[in-house]
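Participant: Whatever this is, show me its structure:
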Amino acid sequence: MKFQIFLAYIFLLPGIDLASVFAVEKPDSHSRPNFIILLADDLGYGELGCQGNPQIPTPHIDSIAQEGVRFTNGYVSASYCSPSRAGLMTGRYQSRFGYETNPVGAVNEDPNVGLPRMEVTLADRLKAAGYRTSLVGKWHLGGTAYYHPQRRGFEEFFGFLHEGHYFVPPPYDDVTTMLRVNKLPNGTSGRAKFGNRVFSTHMNHAEPAYDTNNPILRSSQPVVENEYLTDAFTREACEFIERSKEQPFFLYVAYNAVHSPLQATDTSMQKFASIEDVHRRIFAGMLSNLDESVGQILRKIEEENLAENTVVVFLSDNGGPTKELTSSNLPLRGFKGDMYEGGIRVPFLMQWPGVTARGEEYAAPVISLDLVPTFVRAAGLEINDRETDGVDLRPYLTKEKSGDPHNVLFWRQKQRAALRMGDWKIVNHSPER
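Facilitator: Predicted structure coming up:
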């Protein structure tokens, strides 16, 4: 009764706009930045145009460096996929919670293997603060329901859970596929081409069964995806941006390119017909396709008028496996799996209007762990130094702080370890047991 009297009273007052009385304030979607992480898989330090590669043009990825900053001493926290992703998602050295190995094959389905549930992810933090969150692509932090991305802070998931996936389903039409084998069909060693398939014994083992018990999922439901997987992930990423443009969002696009299996589209193969080595030509096609996909996402940000308030980071999860992919880590020593620079130092680019200067090269060491505190604090949230091994990079990029963000960086994977202090580095490269 009292509420009805109140309504009648305000209705009779002159100059009262009822719409303004009962309007719910719409949050400003541009008050907090959007965050996009574009993660390449097994991309070597020296493979981008902006990193010095003249053979394979990567103009769209290079544009992130041109419009922002290129970290010339940018590191990840491990030289293998899964532990590196654990560090990226938590902002903590994965050694702190015992996650140093790389689950492959059936081990992904071990209920005891995955990013420990007590660890808080970047998606957890941002989702709790009102961000839309989505993972598109490769997870590789636990292949069972307990570790599913949607139980780790991601509202949406489209991708796969294990370490790798074929880019098209069998019979691999419209692509050239290179497969590792123990022996060629005639029982000898070497390389042989049959139609659109190339077989090679150079790795002395067969291609892993990447797709076994590892379907493409939308949320937790298997789907049939016929589009080349790099393109499919880009499609899903762009659709998420369009759906989420009225809210702050965190989009993690974890491409499986240029990870094996080596599969390049016919169009990409024609583009690099001048490369005689078919092994290298397939790799070039995969990288070029990845670059075009990054370009589509960057264009989508522009089309939705989000560019001025969106942070874009591009990096690789570890160094390139040279023998497997032909990947170059030049001028660095070593490759994926190493504690040498080629295993842990990666292409690392950031575009952030108002924070990064255009075309800057930042030489002080930074690490993927830095993204968690940088993003969390930029979103207006609290994270104390005990919760992260990373550093908020913003004051260093805006020159509010001088000096280096890190005095020491550390890596450990079982018996292998390394430490960098200033310009000095010590490496223990004992064989893994």
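Participant: rest of the way, CA atoms for contacts and neighbours
Facilitator: Noted.
Participant: which residues in the stretch 1-150 of the chain form strands?
Facilitator: Counting by DSSP state E, counting those that start in this stretch, the stretch 1-150 of the chain has strands at residues 34-40, 69-71, 74-75, 132-138.
Participant: What is the shortest one packed up against?
Facilitator: Looking back up the chat, that one is strand 74-75. When contacts are defined as 3 or more CA pairs under 8 Å, 6 or more residues apart in numbering; DSSP states H and E, strand 74-75 sits against strand 366-367.
Participant: and residue 258, which of the strands of the stretch 1-150 of the chain is closest to it?
Facilitator: Among the strands of the stretch 1-150 of the chain, strand 34-40 comes nearest to residue 258, with 6.9 Å by CA to CA.
Participant: Contacts made by that closest one with the rest, please.
Facilitator: 248-258, 294, 309-317, 375 (CA atoms under 8 Å, 6 or more residues apart in numbering).
Participant: give me that answer again for 6 Å
Facilitator: By CA atoms under 6 Å, 6 or more residues apart in numbering, the surrounding residues in contact with strand 34-40 are 248-255, 310-316.
Participant: Can you name the residues that contact residue 410?
Facilitator: Here residue 410 is in contact with 418-419 (CA under 6 Å, 6+ apart).
Participant: make that residue 136, sorry
Facilitator: 157-159, 253.
Participant: Same check on residue 100?
Facilitator: 83, 413.
Participant: 7 Å instead, please
Facilitator: Shown in contact with residue 100 (CA atoms under 7 Å, 6 or more residues apart in numbering): 83, 94, 413-414.
Participant: Which of those residues sits closest to residue 22?
Facilitator: residue 94 (49.3 Å).
Participant: Correct me if wrong: the closest one contacts residue 82.
Facilitator: No - using CA atoms under 7 Å, residue 94 is not in contact with residue 82; the gap is 9.9 Å.
Participant: For the lengthiest helix in the chain, which helices and strands make contact with it?
Facilitator: In the chain, with assignment by DSSP state H, the single longest helix is helix 278-303. In terms of contacts (3 or more CA pairs under 7 Å, 6 or more residues apart in numbering; DSSP states H and E), helix 278-303 is packed against helix 59-67, helix 229-244, strand 262-265, helix 266-271.
Participant: State the next helix or strand along the chain beyond it.
Facilitator: Using DSSP states H and E, the helix or strand that follows helix 278-303 in sequence is strand 310-316.
Participant: Kindly calculate the angle that that next one makes with helix 59-67.
Facilitator: Orientation check (axes from the mean of the first three to the mean of the last three CA atoms, to 10 degrees): strand 310-316 against helix 59-67 gives 120 degrees.
Participant: got the angle for strand 310-316 vs strand 34-40?
Facilitator: 20 degrees.
Participant: Just the buried residues of the helix or strand following strand 310-316, please?
Facilitator: Next in sequence after strand 310-316, counting helices and strands by DSSP H and E, comes helix 322-325. Residues of helix 322-325 classed as buried by neighbour count (16 or more other CA atoms under 10 Å): 322, 325.
Participant: next up, for comparison:
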Amino acid sequence: MNESPDIILFLSDDHAAWATGCYGNSRVRTGNIDCLARNGVLMANAFTVTPVCSPARATLMTGRIPSQHGVHDYIGTAPDDDVDRNWLANETILPQLLRARGYRTALAGKWHLGQERVAKQGFDQSCTIGPEYPIYHQGPRQFYRGAEPETRDGMLARNITEEALRYLRERDRNAPLFLVVGQYATHSPWKGHPERLAQMFRGKEVTKELPVEQYPFGILMRESTDPTRLDPEEALCQYYAGVAEIDESVGAVMDELAAQGRLDDSLIIYTSDHGLNCGHHGLWGKGNATYPLNMVERSIRVPMIFHSPDRLMGRQRRTEMADHTDLFQTILDFAGVVESKDERELRNSPGRSFLPLLTNEGHPAAWRAVQFCEYGPVRAARTNRYKLSLYPDPAMNLLFDLEEDPEELDNRYGDPDLGHIRDELTQLITGHFSSFREEQFDGATVDRLPRYNPLEAWQPNAGHRH
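Facilitator: Modelled structure (predicted):
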């Protein structure tokens, strides 16, 4: 085995945990991802800290939450936005730490943390989707190879896959590789995917089992108001086709690693930035699919799978809670990166490495029983049974008993029988976000935060877009 193994990180966009076979979906086609899970380790309770693109990605790259790294909403790419601003310039991020360990670092696909048309922080090489929006799944598209524009035609997912394969084939064989593959095929618009894939799902009544009761705690916004909602059957077929495209990408990378004799020794990680609703309770999208913002299970649950047969104890399905701050620490641990005491104190990451769980070498003491999330001023705590979401307006606060009400339709916040649960979780939220915050980035004070996009999801007028 190599002393420092290759690490391939698939960071897909909008790929919900429920939309994979290994997480229980019998309709979708994810044979390659399922293979990773079957022979690796699947985290059954994996979450995003923030259910929207840029903050989630920043959290994974820094091991810190939005109230620490300062990215609280998606970063706009409109003509009047500063698309080349480096939002993490004051952070030492994951590829930088791995590069200092001797890794070569490469990025293909989506980044969405600024630096849209320039070289990416910490990466030796990058070929990424440009800032033009919307992003379609086929046709001409501007990429940036470092700072050089490059027009690519054809299927977007395939172009990203080809770049990932190129990095694998041309890499320095004497140095370990950290490769991030940022697939986009599961993001809206839910149309334009390969017909050969979409037709696999048509006529199968893919929406038959979707919960139909309308989400009662907010109005629809953004993707939830798109014409997609008028033909949910076709939209979900297209979403599943996008999932299948990504699965093909995973298979192509696995095949290339196998051809190089590196498949079993490398670490392949499959995850996404956040979850997604596809017609569930009338919602399309993630945390900003409603106003006020939502923290529903399908928005915050993500797939998280690890595959490295030579290094991990495979065929595990772990039930511990894990999020992207833990993933950050686990990757560092796997690569042998050890930050100094001063560096750890400066980072102040809430995450912990769960590598001992993956290798069967031990169980980290007192693993947490609560998952914390934030999106702008909205904060949430989730245990195995209860979830509390706190809003700036207390009248909007939500408390759900996930055991009795898994679809989150019965708000128990004012129920005196659950008053002790409400108070305990409120205290936990207060303590957590007091410990992990930088004053200038604290999500509780959104009026002091920088502008991320023209229609920030916590603004009252954000909900009136149709």
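Participant: I'd like the helices and strands packed on helix 278-303 of the first structure as TSV, with distance to residue 132 of the first structure and mean neighbour count appended.
Facilitator: Shown next, in TSV, are those (distance: least, CA to CA, whole Å; neighbours: other CA atoms under 10 Å):
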stretch	distance to residue 132 of the first structure	mean neighbour count
helix 59-67	23	22
helix 229-244	7	19
strand 262-265	33	25
helix 266-271	34	16
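Participant: State the distance from the equivalent of residue 48 of the second structure over in the first structure to residue 430 of the first structure.
Facilitator: Under the alignment (TM-score structural alignment), residue 48 of the second structure pairs with residue 76 in the first structure. To residue 430 of the first structure, residue 76 of the first structure is 20 Å away according to CA to CA, to the nearest Å.
Participant: again with residue 337 of the first structure
Facilitator: Per CA to CA, residue 337 of the first structure is found 12 Å from residue 430 of the first structure.
Participant: spatially speaking, which residue is in the middle of the second structure?
Facilitator: For the second structure, residue 273 is the residue whose C-alpha lies nearest the centre (CA atoms, centre = their mean; 1.0 Å).
Participant: which residues does the counterpart of that residue in the first structure contact?
Facilitator: Applying TM-score structural alignment, one finds that residue 273 of the second structure aligns to residue 317 in the first structure. Listed by CA under 7 Å, 6+ apart, the contact set of residue 317 of the first structure reads 39-42, 76, 81, 84-85.
Participant: JSON lines please, covering those residues and showing distance to residue 409 of the first structure and neighbour count.
Facilitator: Formatted as JSON lines, those follow (distance: CA to CA, whole Å; neighbours: other CA atoms under 10 Å):
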{"residue": "39", "distance to residue 409 of the first structure": "21", "neighbour count": "23"}
{"residue": "40", "distance to residue 409 of the first structure": "22", "neighbour count": "22"}
{"residue": "41", "distance to residue 409 of the first structure": "22", "neighbour count": "24"}
{"residue": "42", "distance to residue 409 of the first structure": "21", "neighbour count": "27"}
{"residue": "76", "distance to residue 409 of the first structure": "10", "neighbour count": "30"}
{"residue": "81", "distance to residue 409 of the first structure": "19", "neighbour count": "24"}
{"residue": "84", "distance to residue 409 of the first structure": "14", "neighbour count": "27"}
{"residue": "85", "distance to residue 409 of the first structure": "17", "neighbour count": "26"}
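Participant: Count the residues that sit near residue 319 of the second structure.
Facilitator: For residue 319 of the second structure, the count of nearby residues is 11 (other CA atoms under 10 Å).
Participant: hang on, it in a helix?
Facilitator: No - read with DSSP: H, G, I helix; E, B strand; the rest coil, residue 319 of the second structure is strand and lies in no helix.
Participant: Next up, the contacts around the counterpart of it in the first structure.
Facilitator: Mapped onto the first structure by TM-score structural alignment, residue 319 of the second structure lines up with residue 363. Residues in contact with residue 363 of the first structure (CA under 7 Å, 6+ apart) are 71-73.
Participant: go on, residue 305 of the second structure?
Facilitator: Residue 305 of the second structure neighbours (CA under 7 Å, 6+ apart): 36-37, 41-43, 269-271.
Participant: Check residue 362 of the second structure too.
Facilitator: residue 356 are the contacts of residue 362 of the second structure under CA under 7 Å, 6+ apart.
Participant: what about it, which SS state?
Facilitator: Here residue 362 of the second structure is coil, with the state taken from three-state DSSP.
Participant: gap between the residue mapped onto it from the first structure and residue 381 of the first structure?
Facilitator: Superposed on the first structure with TM-score structural alignment, residue 362 of the second structure falls opposite residue 400. As for residue 400 of the first structure, its distance to residue 381 of the first structure is 20 Å (criterion: CA to CA).
Participant: Can you show me the helices along the second structure?
Facilitator: 31-39, 53-62, 66-69, 94-100, 156-170, 195-198, 232-259, 297-300, 324-335, 341-347, 355-359, 419-435.
Participant: of all the ones you listed, which lies closest to residue 4 of the second structure?
Facilitator: helix 324-335 (6.0 Å).
Participant: and for the closest one, what are the contacting residues?
Facilitator: 4, 48, 59-61, 63-64, 349-355.
Participant: Redo these as a markdown table? Include distance to residue 387 of the second structure.
Facilitator: Output for the contacts of helix 324-335 of the second structure, formatted as a markdown table (distance: CA to CA, whole Å):
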| residue | distance to residue 387 of the second structure |
| --- | --- |
| 4 | 40 |
| 48 | 15 |
| 59 | 21 |
| 60 | 23 |
| 61 | 26 |
| 63 | 23 |
| 64 | 22 |
| 349 | 23 |
| 350 | 19 |
| 351 | 20 |
| 352 | 22 |
| 353 | 24 |
| 354 | 23 |
| 355 | 27 |
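Participant: ranking those residues by neighbours, who comes first?
Facilitator: The most crowded member of those, judged by other CA under 10 Å, is residue 48 (30 neighbours).
Participant: correct me, but that one touches residue 299?
Facilitator: No - judged on CA under 7 Å, residue 48 of the second structure makes no contact with residue 299 at a distance of 8.5 Å.
Participant: Now list whatever residues contact both of these two.
Facilitator: residue 274.
Participant: In the second structure, what sits opposite residue 340 of the first structure in the alignment?
Facilitator: Going residue by residue (TM-score structural alignment), residue 340 of the first structure aligns to residue 296.
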